Structure formats: C-alpha cells, structure tokens
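Chemist: just a sequence and a predicted model for now, questions to come.
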Amino acid sequence: QVLQTENRETPWYQNIKDFLQTRTLPPEMSRKEQRVLRHMPSRYFILADILYRRGFSTEYARCLDANEALEVIQEAHEGICGGHVGYQTLVKQIVRVGYCWPTMQRDCHQFVKKCIKCQLHAPSIHAPAAYLHSVSSPWPFSMWAFDVVGPINPPASNGHMYFLAATDYFTKWVEAITLKTVEGQHVVSFIHKNLLCRFGIPHDIVSDSGTHFKNEKVRNLCHKHNIQHHFSAPYYPQGNGQAEATNKILIRVLERTVETGRDWYEKMHNALWAY
C-alpha cells in the first residue's frame, strides 16, 4: 500500500477540523503542538462539513484522508484522462484540480515507482546531455511543427498504420490524426480542418522533407494562405525537435494505455487529453 494509513481511525486533519468547530484544544497535545494548532484557522475553513485549505495557486483545496488520496492518485495517473505521467507532473495535476494532503509528494512518488506499466515502458536515454536551442514563436498558433510517425506494427484494427501530429511552438498544443497512408492530400486536409478552421492561418510551419509534406498540394495551400513552409535538414531529426518531442510523449502515453496492441488509434484522443 502506497499511502500510509493513519494509526488512528481519524484522518490527519481531524484535530484541525475539531478546533475550527469547537475552538477547544486536545488535552493530550504538547504546548508546541497546541501553539501550531492555534494558527491553523487562518489557513483552513469548513464548507458543508468538508475541510478546505486556502492556497496560493488555487482559491482553495479540499483536504483528503488516506483512502481518498489514493483514489485521486489512481484516477489522475491511470484513469480515463491519465497519461502515466511522472510524479512531479502528477503532483501538479492534483494541486491544479484542488486537492491537498501533507504527504502528497511522497505518496505520488511511491505510486509512480510501483506502477508496472511505467516501469515496463520507461524510456532508456543514452544520448549525452546537450544545450537546448529553443525556437521562439511571437504569438499563439502562429508557428506549427509537423511530423509523421509510422508505419506502426502491428497496424490498428481499422488498418491505420500512421499518425500525423502538429504542435504549436508557443502553447505546445497538439493536434493529431491516425491514417492508413500518408499523402499530400491527407496533410492538406489535416491543415485545413484541424488548424485553419480552428486556430486561424499560421505564419510558419516546420516539417521534414518527406514527399507527404514536400509536394504540389501542400505548396499550393501554403501559397494560397501566405504560409511560410520551412524544411528541416535531411537525416537530422533534431532540426524539428519540437515535433520529435511531441511524438516521444504521445508514443509513451499510448504504450502505457493500450490494451490489445491494436486499439492504439482509439486511445489517441485520450493521449492528447493526457498530453
């Protein structure tokens, strides 16, 4: 069991809650503990018989006992919108939705360490450390990075073997679709439906020099909307690093969430949600 169950039947916040309701201190407490407890009301309050803690990043956070905390960790890590993220990201997600308990960092760390799927599909990085060269974008959705992943074996149950992904440099928002084959007409349709109609006309797009990107149909679309199309150097994936980073995360999430090996196209929307 990851979370340490309290030695007593009452949760960790029971003394705080009782003091807020009755303004009486437990007699078995030491003077130092009583002094600390007297200062608690400024940081906690009760609403509908539930204890909340006032925070800095959020308006308030609900205090959870051990069983509730374990349920929240499981749902955030491996639930319908869980992407089996690392413990630091997991803590941030739980804080963002408005929950708290004293051992959140430790409990999330232990839970992720004991997650079987996370251990089986953990990345093995052998590349040496290097300086990062960021590509700046002047405003949201003005510059997108494109890439295609595939062929994926075995193919999905609907015959799809590829997925096409686009990442905004400014917000890191990702759009992706799965495909049986990747041709210029698919890229044009993806840009029109998923980018132009939803986020407006971008100023720049970046991709590799594959024939599905470097063709007459894509060239005509860029010319029509005055979009600057930049190509990364051949055989140098680092030239389109934003797209490669997105692919790595999506593949990692799919590996940890697929059930049969051929249902990955059905999990793509959940992977984008978790991303």
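Modeler: Here it is on my side, so go on. Residues are numbered from 1 along each chain as shown.

Chemist: please make it C-alpha for all contacts and neighbour counts, starting now.
Modeler: Will do.

Chemist: can you give me the helices in the stretch 101-250 of the chain?
Modeler: Using DSSP state H, counting those that start in this stretch, the helices of the stretch 101-250 of the chain run over 104-113, 116-120, 184-190, 197-199, 216-225, 241-257.

Chemist: the last one: which residues count as buried?
Modeler: Taking 16 or more other Cα atoms under 10 Å as the basis for neighbour counts, the residues of helix 241-257 that come out buried are 241-244, 246-247, 249-257.

Chemist: who are the packing partners of the very next helix or strand once past it?
Modeler: Downstream of helix 241-257, the first helix or strand assigned by DSSP states H and E is helix 268-274. The helices and strands touching helix 268-274, judged by 3 or more Cα pairs under 8 Å, 6 or more residues apart in numbering; DSSP states H and E, are strand 174-179, helix 241-257.

Chemist: which residues sit against the first one?
Modeler: Read that as strand 174-179. 160-168, 190, 194, 246, 265, 268, 272 (Cα atoms under 8 Å, 6 or more residues apart in numbering).

Chemist: follow-up on the earlier one: compare the helices and strands packed on helix 268-274 and give me the one nearest residue 99.
Modeler: helix 241-257 (24.1 Å; Cα to Cα).

Chemist: rewinding a little: can you list the helices of the stretch 101-250 of the chain in a markdown table and add distance to residue 18?
Modeler: Shown next, in a markdown table, are the helices of the stretch 101-250 of the chain (distance: least, Cα to Cα, whole Å):
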| stretch | distance to residue 18 |
| --- | --- |
| helix 104-113 | 23 |
| helix 116-120 | 40 |
| helix 184-190 | 58 |
| helix 197-199 | 51 |
| helix 216-225 | 65 |
| helix 241-257 | 43 |
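
Chemist: before we move on, back to that, nearest to residue 111 among the contacts of strand 174-179?
Modeler: Using Cα to Cα, the contacts of strand 174-179 come closest to residue 111 at residue 272, 22.9 Å.

Chemist: take this one as well and set it beside the first:
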Amino acid sequence: MDNISQVIHNCETCAAIKQVKWVKALWYGGQWLKYRYGEAWQIDYITLPQTRQGKRYVLTMVEATTGWLETYPVPHATAQNTILGLEKQILWRHGTPEKIESDNGTHFKNSLIKTWAREHGIEWIDHIPYHAPAAGKLNGAMGYLRLP
C-alpha cells in the first residue's frame, strides 16, 4: 500500500466520517496496479434532460485508481466534444494519462480520436459494451448522475 493510502487509512477524522477506502485494481488481474493517480481513465457519455443552454449529453470521466469523477456537458456526443472535454477536464487538470478506456461508440471509435490519442501518446482501449466488470468504476459513477 502506498503512503497516501496508509495516511488516509490511519486518519481518525477520515475513519470517523467513514470515507476511508482502499485503492483497488480496476481491471481483472490488477492490470492497472502499476499506475499512479491520473494515468488511467474510463470515459462514456450519459444522456440527461436538456439544459437551457441546449446541453443534453455529459461526458463522464472516471479516474481508475481513485474513482474521481470529472464531467463535461455538451449539446452533442461527438468526437470533437470528446476531445475538448478530455483536454479541459483531464489533461489540463490531471496531466496526460497513459490509457483511456471507452466503449465502441462512434464518438470514441473514429480516426479523429485515434489521431489525437496517438499525438498525445495515449493508449486508447475499447472495452466490452454492456459488460459491467469491463466498465469498472464508470458505471457506478454514472449511476450517481442519473435522475431517479
């Protein structure tokens, strides 16, 4: 266990408010155990009721080791909006990740995304659609965003 996890685990205040969580591997077999914070993300779009600004889709991005959630509302789920959201919410705030995992949506699986990822040195991984273990922490985070 790394030092940060140990400090949080031993923190009396954290224990009192029950926010102590152990960092777990995201993939089967702990493939992301070697990564540090911000190096691996899972992304997908969620559809919500349209806002007054015309934004109906939300790009949801979950950091693999901690489950940290970033969101970026957009009017349309496109490759251009995906890149803009990734740059504003992940690259500018958390640095360039090593891996990004998504489903096989057309807004993720196209030449524009492939070129952008290659130019930034990011490995883009397509996970199994509609398969909860493959989506890891992403499905849990998206559940918080959906309306009842």
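Modeler: Happy to help now that I have it. All figures in this text were calculated on a predicted structure; none of them were measured in a lab.

Chemist: thinking again about what came up before, so which of the helices and strands packed on helix 268-274 of the first structure comes closest to residue 78 of the first structure?
Modeler: Among those, the nearest to residue 78 of the first structure by Cα to Cα is helix 241-257 (8.0 Å).

Chemist: okay, angle between the closest one and strand 174-179 too, please.
Modeler: Relative orientation of helix 241-257 of the first structure versus strand 174-179 (axes from the mean of the first three to the mean of the last three Cα atoms, to 10 degrees): 60 degrees.

Chemist: distance between helix 241-257 of the first structure and the chain's centre?
Modeler: With Cα atoms, centre = their mean, to the nearest Å as the basis, helix 241-257 of the first structure stands 11 Å off its chain's centre.

Chemist: show me what it is packed against.
Modeler: Helix 241-257 of the first structure packs on strand 143-149, strand 162-168, helix 268-274, going by 3+ Cα pairs under 8 Å, 6+ apart.

Chemist: what does residue 99 of the first structure correspond to in the second structure?
Modeler: Mapped onto the second structure by TM-score structural alignment, residue 99 of the first structure lines up with nothing.

Chemist: oh, I was asking about residue 190 of the first structure
Modeler: With TM-score structural alignment as the criterion, residue 190 of the first structure matches residue 85.

Chemist: mind listing what's buried in stretch 172-180 of the first structure?
Modeler: So for stretch 172-180 of the first structure, counting by 16+ other Cα under 10 Å, buried means 172, 174, 175, 176, 177, 178, 179.

Chemist: could those residues go into CSV alongside distance to residue 222 of the first structure?
Modeler: Converted to CSV, those look like this (distance: Cα to Cα, whole Å):
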residue, distance to residue 222 of the first structure
172, 22
174, 20
175, 19
176, 19
177, 20
178, 23
179, 22
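
Chemist: between those, which sits nearest residue 90 of the first structure?
Modeler: For those, the closest approach to residue 90 of the first structure (Cα to Cα) belongs to residue 172, at 18.4 Å.

Chemist: how about that closest one, what's its match in the second structure?
Modeler: Residue 172 of the first structure maps onto residue 67 in the second structure, by TM-score structural alignment.

Chemist: distance of its match from residue 43 of the second structure?
Modeler: With distances taken as Cα to Cα, to the nearest Å, residue 67 of the second structure is found 12 Å from residue 43 of the second structure.

Chemist: same question, residue 133 of the second structure
Modeler: Separation of residue 133 of the second structure from residue 43 of the second structure (Cα to Cα): 14 Å.

Chemist: mind checking which of the two has more residues around it?
Modeler: Ranked by neighbour count (other Cα atoms under 10 Å), residue 133 of the second structure and residue 43 place residue 43 first, with 23 against 14.

Chemist: my read is that the match of residue 172 of the first structure contacts residue 137, right?
Modeler: Yes. With contact defined as Cα atoms under 8 Å, residue 67 of the second structure reaches residue 137; the gap is 6.1 Å.

Chemist: quick one, what contacts whichever residue in the first structure pairs up with residue 120 of the second structure?
Modeler: Aligned by TM-score structural alignment, residue 120 of the second structure pairs with residue 225 of the first structure. Counting by Cα under 8 Å, 6+ apart, residue 225 of the first structure touches residue 201.

Chemist: rerun at 10 Å
Modeler: Neighbour list for residue 225 of the first structure: 196, 201, 202, 203 [criterion: Cα atoms under 10 Å, 6 or more residues apart in numbering].

Chemist: skipping its backbone neighbours, what lies nearest the residue nearest the centre of the second structure in space?
Modeler: Geometric centre of the second structure, nearest residue: residue 62, 2.3 Å, by Cα atoms, centre = their mean. Nearest non-adjacent residue to residue 62 of the second structure, counting by Cα to Cα, 6 or more residues apart in numbering: residue 69, 4.6 Å away.

Chemist: quick check: the gap between the one you found and residue 115 of the second structure.
Modeler: Applying Cα to Cα, the value for residue 69 of the second structure to residue 115 of the second structure is 25 Å.

Chemist: same check on residue 75 of the second structure?
Modeler: Going from residue 75 of the second structure to residue 115 of the second structure by Cα to Cα gives 23 Å.

Chemist: likewise for residue 125 of the second structure?
Modeler: Taking Cα to Cα, one finds residue 125 of the second structure at 14 Å from residue 115 of the second structure.

Chemist: next one: residue 4 of the second structure
Modeler: On the measure of Cα to Cα, residue 4 of the second structure and residue 115 of the second structure end up 35 Å apart.
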